[in-house]
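Student: missing the sequence, but the structure's below:
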């Protein structure tokens, strides 16, 4: 069994990453999961949060939107609407987005047409704030 596997992180606009990695962790609806080479196949529904992958001793961290992941023994695909490298997160912008969406959601019900979109934006902003606030190496 090889020690690495192929990881692809894809948005509708482009391939965000494609390469060989040692490990990947991602946020799923039932909690965070980790993948190593040779992993059993499964599908996961992703929620906004941190995806981290390690390749050759270097770890890359990014915040992704909701999406899907297909895991297999030799390849893992992560399909999301958007992804932002942790180093590119604008904390002030994320905090403003969270405030705006929280205020808007306070006056809505789940039946409102914008509720789902605002909930997604709020969760993504929260994830960015959480990840950007972590000490490096965690």
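Tutor: Yes, it's here. Bear in mind that the values here come from a model prediction, so they are computed numbers and not experimental data.
Student: Going by C-alpha atoms from here, please, whenever you check contacts or count neighbours.
Tutor: Fine.
Student: ok, which stretches of this structure are helices?
Tutor: 91-106, 115-132 (DSSP state H).
Student: Dump those into TSV; add mean neighbour count and distance to residue 5 as well.
Tutor: Converted to TSV, the helices of the chain look like this (neighbours: other C-alpha atoms under 10 Å; distance: least, C-alpha to C-alpha, whole Å):
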stretch	mean neighbour count	distance to residue 5
helix 91-106	15	32
helix 115-132	20	25
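Student: So which of these is nearest residue 83?
Tutor: Among the helices of the chain, helix 115-132 comes nearest to residue 83, with 9.8 Å by C-alpha to C-alpha.
Student: For the closest one, name the packing helices and strands.
Tutor: strand 49-55, strand 58-64, helix 91-106 (3 or more C-alpha pairs under 8 Å, 6 or more residues apart in numbering; DSSP states H and E).
Student: who wins for proximity to residue 77 among the helices of the chain?
Tutor: Minimum separation from residue 77 across these (C-alpha to C-alpha) falls at helix 115-132, 19.9 Å.
Student: structure B:
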């Protein structure tokens, strides 16, 4: 599998995705970053946003509400509490996710939580606009 690596997306309940990938773009805490095969090992915090995964057979956008990533030369593992495939999201689901984030924002009590939830709300509103177009 020259030029590819194992991409896994894991939630507390199950493995949501495990496929060979050519490239993954991640919403890191310091900004987006791209991972290719052979990447230097790194562990990073992920902000709410969309992962853009170029798989061997397709490209997928995956919304996560934040999490962590472990990158190794032959694999990328994303740990996210909640995730969904953008193309599979319906307007009601997006609205429910947005309501949860807005409710949590009202009770956020520190700068990191405010930044995290504000980012989630911005991304979810962007996804809603994309579905409405």
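Tutor: Yep, it's here. Just so it is clear, the model here is predicted, and its values are computed rather than measured.
Student: Save the helices of structure 1 as CSV, and put in distance to residue 38 of structure 1 too.
Tutor: Converted to CSV, the helices of structure 1 look like this (distance: least, C-alpha to C-alpha, whole Å):
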stretch, distance to residue 38 of structure 1
helix 91-106, 37
helix 115-132, 28
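Student: Figure out which of the helices and strands packed on helix 115-132 of structure 1 is closest to residue 15 of structure 1.
Tutor: With C-alpha to C-alpha, the closest approach to residue 15 of structure 1 among these belongs to strand 58-64: 13.3 Å.
Student: Mind listing what's buried along that closest one?
Tutor: The neighbour-count check on strand 58-64 of structure 1 (16 or more other C-alpha atoms under 10 Å) flags 61, 62, 63, 64 as buried.
Student: now that strand, how far from the chain's geometric center?
Tutor: 9 Å (C-alpha atoms, centre = their mean, to the nearest Å).
Student: quick one: that strand to structure 2 mean distance?
Tutor: Following superposition, strand 58-64 of structure 1 is found to deviate from structure 2 by 0.8 Å on average (mean C-alpha distance after the TM-score superposition for structure 1).
Student: now the angle from that strand to strand 49-55?
Tutor: If you take axes from the mean of the first three to the mean of the last three C-alpha atoms, to 10 degrees, strand 58-64 of structure 1 sits at 160 degrees to strand 49-55.
Student: re earlier: looking at the helices and strands packed on helix 115-132 of structure 1, which is closest to residue 11 of structure 1?
Tutor: Closest approach to residue 11 of structure 1 among those is made by strand 58-64 (9.8 Å; C-alpha to C-alpha).
Student: by contact count, what packs against that closest one?
Tutor: Secondary elements touching strand 58-64 of structure 1 (3+ C-alpha pairs under 8 Å, 6+ apart): strand 49-55, strand 83-85, helix 115-132.
Student: how about a cut-off of 10 Å?
Tutor: Packed against strand 58-64 of structure 1 by the contact rule (3 or more C-alpha pairs under 10 Å, 6 or more residues apart in numbering; DSSP states H and E) you find strand 23-28, strand 49-55, strand 75-80, strand 83-85, helix 115-132.
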